[in-house]
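**Q** predicted model and sequence below, questions to follow.
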Amino acid sequence: MLRKITSLLLVGLLLVGLLAGCGAKPEEPQTEEPAKEEALKIAMVTDVGGVNDKSFNQSAWEGLQKAENELGVKPGYQESKQEADYSSNLELLTDAGNDLVWGIGFLMGSQVEQAAKDYPEQKFAIIDNYYENPSENLLGITFKEQEASFLVGYIAGKMTKTNKVGFIGGMDFAVIHRFDYGFKAGVKHANPDAEILSQYAGAFDKPAIGRSIAESMYAKDADIIFHAAGDTGNGMIEVAKEKGKYAIGVDKDQNPDAPENVITSAVKRVDNAIYNVAKDLKEGNFKGGTNITYGLAEGGVDIAPSSDKLVPKEILDEVAKLKEQIIAGEIKVPANKEEFEAMK
């Protein structure tokens, strides 16, 4: 009897187990979610003009913003108030874990080179500096500023009514010499008899100095002034507005700053260079250990698209032909005083 009861209990337990097994949901296979790609972090150290200088610092920042919108890059910047800030700002952005750190401007060339040596695992790039033997983690970007400056100089030479134009440079070094002598060559190509007033301000962040130089040049009958002086040159544009004179901008299209006065600008596409390097980095093609130069042929420099607002069409047609000649190598634009003198 006991054995029979035990057998019945065992059968009952087996039935319960089978029923439970039939009602259980099968385990779903485990799948791993694909790892999300981390966004590249790219940051820049500005020159002393600051990120809103309406010139090359601002253009560089716009390039990073474009990289953010189109490539998903996380951009950042550190402003330099004085040259002594360069090294500490580069170190700060390196410590922040950026994939690439930019130096914006020739003046921090040695500091960027030293940072590349101190942090060999960190990638660095610089605007406006050429290195003879850059390390593998360092990229130099330069421009043929003289080519765009030649074109705006030609416009100035054709449009001057007083036969006198002016040039204001930021600081006295090679990059600004390319603007200076390219402009002078363009003026003389258009108008051999034109007089060119020229002065260097010694700073890129002093609009008051730009104002003072411009007031002096306009008082001497210059009716068009070209600047390559960053925020310092913005002081000249303000004077042009006040006096109803003509001005030529630099780096960015500065016509919006004074629509009735800025007839053209020698545009330098720092934004395109910044964006292109970000794209290369994302695709695993960072060109460290080299230098890249952008000219008219590479779309790195040109006159501003707004030039047709104040410059007569026949002059712009002549400029278009000159542009073709420069790209073809038929005109070699001088980049310094020696080449300018030889060209004359």
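**A** All right, it came through fine. Numbering: from 1, shown residues only.
**Q** only C-alpha atoms from now on, for both contacts and neighbour counts.
**A** Fine.
**Q** where exactly do the helices run in the protein?
**A** Listed in chain order, the helices of the chain (DSSP state H) span 2-23, 56-71, 86-95, 109-118, 145-159, 174-190, 207-219, 231-243, 270-282, 313-328, 337-343.
**Q** Ile155 touches Ile315, doesn't it?
**A** Yes - checked against CA atoms under 8 Å, the pair Ile155 and Ile315 is within contact range at 6.9 Å.
**Q** please identify which of those two sits among more neighbours.
**A** The neighbour comparison of Ile155 against Ile315 (other CA atoms under 10 Å) goes to Ile155, with 27 against 14.
**Q** so what's that one up against?
**A** Gly186, Val187, Ala190, Val311, Ile315, Leu316, Val319 (CA atoms under 8 Å, 6 or more residues apart in numbering).
**Q** for those residues, give me JSON lines that also has distance to Phe179.
**A** As requested, the contacts of Ile155 are exported to JSON lines (distance: CA to CA, whole Å):
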{"residue": "Gly186", "distance to Phe179": "11"}
{"residue": "Val187", "distance to Phe179": "12"}
{"residue": "Ala190", "distance to Phe179": "17"}
{"residue": "Val311", "distance to Phe179": "20"}
{"residue": "Ile315", "distance to Phe179": "20"}
{"residue": "Leu316", "distance to Phe179": "20"}
{"residue": "Val319", "distance to Phe179": "17"}
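**Q** restricted to buried residues, select the residues you listed in ChimeraX.
**A** Command for ChimeraX, covering only those of those found buried under the criterion 16 or more other CA atoms under 10 Å:
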select :186,187,190,311,316,319
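**Q** A further structure is provided below for comparison with the first:
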Amino acid sequence: MSLKRKLICALMVACLALVMALPAMAANKPMKVALILSGFLGDKSFNDSAHQGLLRAKKDFGIDLKVLESKNPADWEANLLSMASAKYDLIVGSSTQIAELIKKHAASFPDVKFGVIDGAVKAPNVMSIIFAQNEGSFLAGAAAAMFTTKTNIPGVNDKKIIGWVGGMDIPVLQDFLTGYKQGAKYIDPSVKVLVSFAGSFSDPLKGKELAMAQFEQGADIVMNVASTTGNGILEAAKEKGRYAIGVDMDQDGIYPGHILTSMIKRVDVATYKLVKDVKENKFKGNTVIEMGVADGGVGLTDMSVMKKALGNKFPNDILVKIKQLTADIRSGKIKVEQYKGFQRGI
């Protein structure tokens, strides 16, 4: 065989080997996942929780993860369209606001899978996960209503006033507030609940200002439901010598002794599940999954940080009551009210 024919044969064999290897190469290509945030990481709350779930997915499944942050609504849509046009395998919209944008654009990208947190979107390529945050907030409101009577604890006055500060006035936060008020009134119908909205999830100075105002009005404990804005709420509790309730993640240790408990919302479990379902070909469009008290999707921390800080002044009766209320919600004995404007189905 001539040298020329040998070279041709060798080239053909190499090409054939490359063609045969292509499916395997494609199979080993990392799954591309984008997280679109309506705010920033570092909130020690909702956004960080969503990110933590995807970091765990990155470790377990080797995904290629991209995070896009902004507080500008125009950027949210641009970020979503950019990732969809780049044909990411999964785009996670981690807020009600991003859910609305996915609802608007999902049909234009039928080959892209979208995951929605805190919203219900009906589309064959969208899977939605929502939370019964009203149930978790019921427990938080109950804890606050009990705590405000513990006048033996420094910083707790003799007024039955508790506070609540949210980020933007949107349906999912109204659902938080509905549960919080019901939980407080369940314990004591005479308790007063102060309510403020900052109008932003990215303004800790505003959060601090609103919390300080509520402390001045007699509240001795304020619940934070405000993402990055909430960092200011927690700081206000520390500076004023009062108390706060954290949200979404365990925030008890941020200012030990000033955060009674945190209402955990397992956004990390939701984002991890979305990736896992895509990897295992279990992703189902037109599906809404709700996570509540019954399945551990929401609940309160064990208050161990506060217990350590207060020592023998810690009110153990609050823990006992919260345990009972949790069981009653789980069994259906207690029906927690829902905010009618928060969409739970599709």
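**A** That came through, no problem. Just so you know, these numbers come straight off a predicted model, no measurement behind them.
**Q** what's the TM between chain one and chain two?
**A** Comparison of the two superposed chains (TM-score structural alignment, normalised by the length of structure 1) gives a TM-score of 0.84, and 306 aligned residues with a CA RMSD of 2.0 Å.
**Q** separation between Val301 of structure 1 and Gln325 of structure 1?
**A** 15 Å (CA to CA, to the nearest Å).
**Q** quick one: which of those two has more around it?
**A** Each of Val301 of structure 1 and Gln325 has its neighbours counted (other CA under 10 Å); Val301 has more, 23 against 13.
**Q** under the alignment, what does that one map to in structure 2?
**A** By TM-score structural alignment, Val301 of structure 1 lines up with Val298 in structure 2.
**Q** check contacts around that match.
**A** Counting by CA under 8 Å, 6+ apart, the residues that Val298 of structure 2 touches are Phe131, Ala132, Gln133, Glu135, Gly136, Met263, Ile264, Lys265, Arg266, Met291, Gly292.
**Q** in space, what's closest to it - neighbours in sequence excluded?
**A** Counting by CA to CA, 6 or more residues apart in numbering, Val298 of structure 2 lies nearest to Lys265, which is 4.7 Å off, once chain neighbours are set aside.
**Q** wait, the one you found touches Met249, no?
**A** Yes - taking CA under 8 Å as the definition, Lys265 of structure 2 is a contact partner of Met249 at 6.6 Å.
**Q** tell me, what's touching those two both at once?
**A** By CA under 8 Å, 6+ apart, the residues touching both Lys265 of structure 2 and Met249 are Phe46.
**Q** who has more neighbours out of the two?
**A** Taking other CA under 10 Å, Lys265 of structure 2 and Met249 do not tie; Lys265 has more neighbours (27 against 22).
**Q** in structure 1, what sits opposite that one in the alignment?
**A** So, by TM-score structural alignment, Lys265 of structure 2 is matched to Lys268.
**Q** what sits against the most centrally placed residue in structure 1?
**A** Of all residues in structure 1, the one closest to the mean position by CA atoms, centre = their mean is Val270, 2.3 Å from it. Contacts for Val270 of structure 1 (CA under 8 Å, 6+ apart) come out as Phe56, Ser59, Ala60, Gly63, Ile127, Asp251, Gly300.
**Q** now the buried members of these.
**A** Using 16+ other CA under 10 Å as the burial test, the contacts of Val270 of structure 1 include Phe56, Ser59, Ala60, Gly63, Ile127, Asp251, Gly300 as buried.
**Q** could you single out the nearest of those residues to Lys81 of structure 1?
**A** Minimum distance to Lys81 of structure 1 across the buried ones among the contacts of Val270 of structure 1 is 15.7 Å, recorded for Phe56 (CA to CA).
**Q** quick revisit: just checking, the match of Lys265 of structure 2 touches Asp253?
**A** No - the pair Lys268 of structure 1 / Asp253 is not scored as a contact, 9.2 Å apart, by CA under 8 Å.
**Q** and stretch 98-116 of structure 2, end to end?
**A** One end of stretch 98-116 of structure 2 sits 8 Å from the other (CA to CA).
**Q** stretch 247-261 of structure 1 now?
**A** End-to-end span of stretch 247-261 of structure 1 (CA to CA): 6 Å.
**Q** endpoint to endpoint, stretch 61-76 of structure 2 covers what distance?
**A** Terminal-residue distance, stretch 61-76 of structure 2 (CA to CA): 27 Å.
**Q** where in structure 1 does it align, residue-wise?
**A** Using TM-score structural alignment, stretch 61-76 of structure 2 pairs with 71-86 in structure 1.
**Q** mind listing what's buried along that stretch?
**A** If you call a residue buried by 16+ other CA under 10 Å, then stretch 71-86 of structure 1 has these buried ones: Leu71, Val73, Lys74, Pro75, Gly76, Tyr77, Gln78, Glu79, Ser80, Asp85, Tyr86.
**Q** now do stretch 102-109 of structure 2
**A** Ile102, Lys103, Ala106.
**Q** residues touching that stretch, excluding its own?
**A** By CA under 8 Å, 6+ apart, the list of residues contacting stretch 102-109 of structure 2 from outside reads 80-81, 84-85, 93, 112, 114, 116, 121-123, 125-126.
**Q** report the buried members of those residues.
**A** Leu80, Leu81, Ala84, Gly93, Val112, Phe114, Val116, Val121, Lys122, Ala123, Asn125, Val126.
**Q** in the residues you listed, find the pair that's most separated.
**A** For these, the maximum inter-member distance is 18.5 Å, found between Leu81 and Lys122 (CA to CA).
**Q** farthest pair in the buried residues of stretch 71-86 of structure 1?
**A** Leu71 and Asp85 (29.6 Å).
**Q** before we move on, back to that, how close does the residue nearest to Val298 of structure 2 sit to Phe46 of structure 2?
**A** Counting by CA to CA, the gap from Lys265 of structure 2 to Phe46 of structure 2 is 8 Å.
**Q** anything in contact with each of those two?
**A** Val247, Asp248, Met249.
**Q** so the second one touches Arg266, yeah?
**A** Think Asp248 of structure 2. Yes - using CA under 8 Å, Asp248 of structure 2 is in contact with Arg266, at 6.9 Å.
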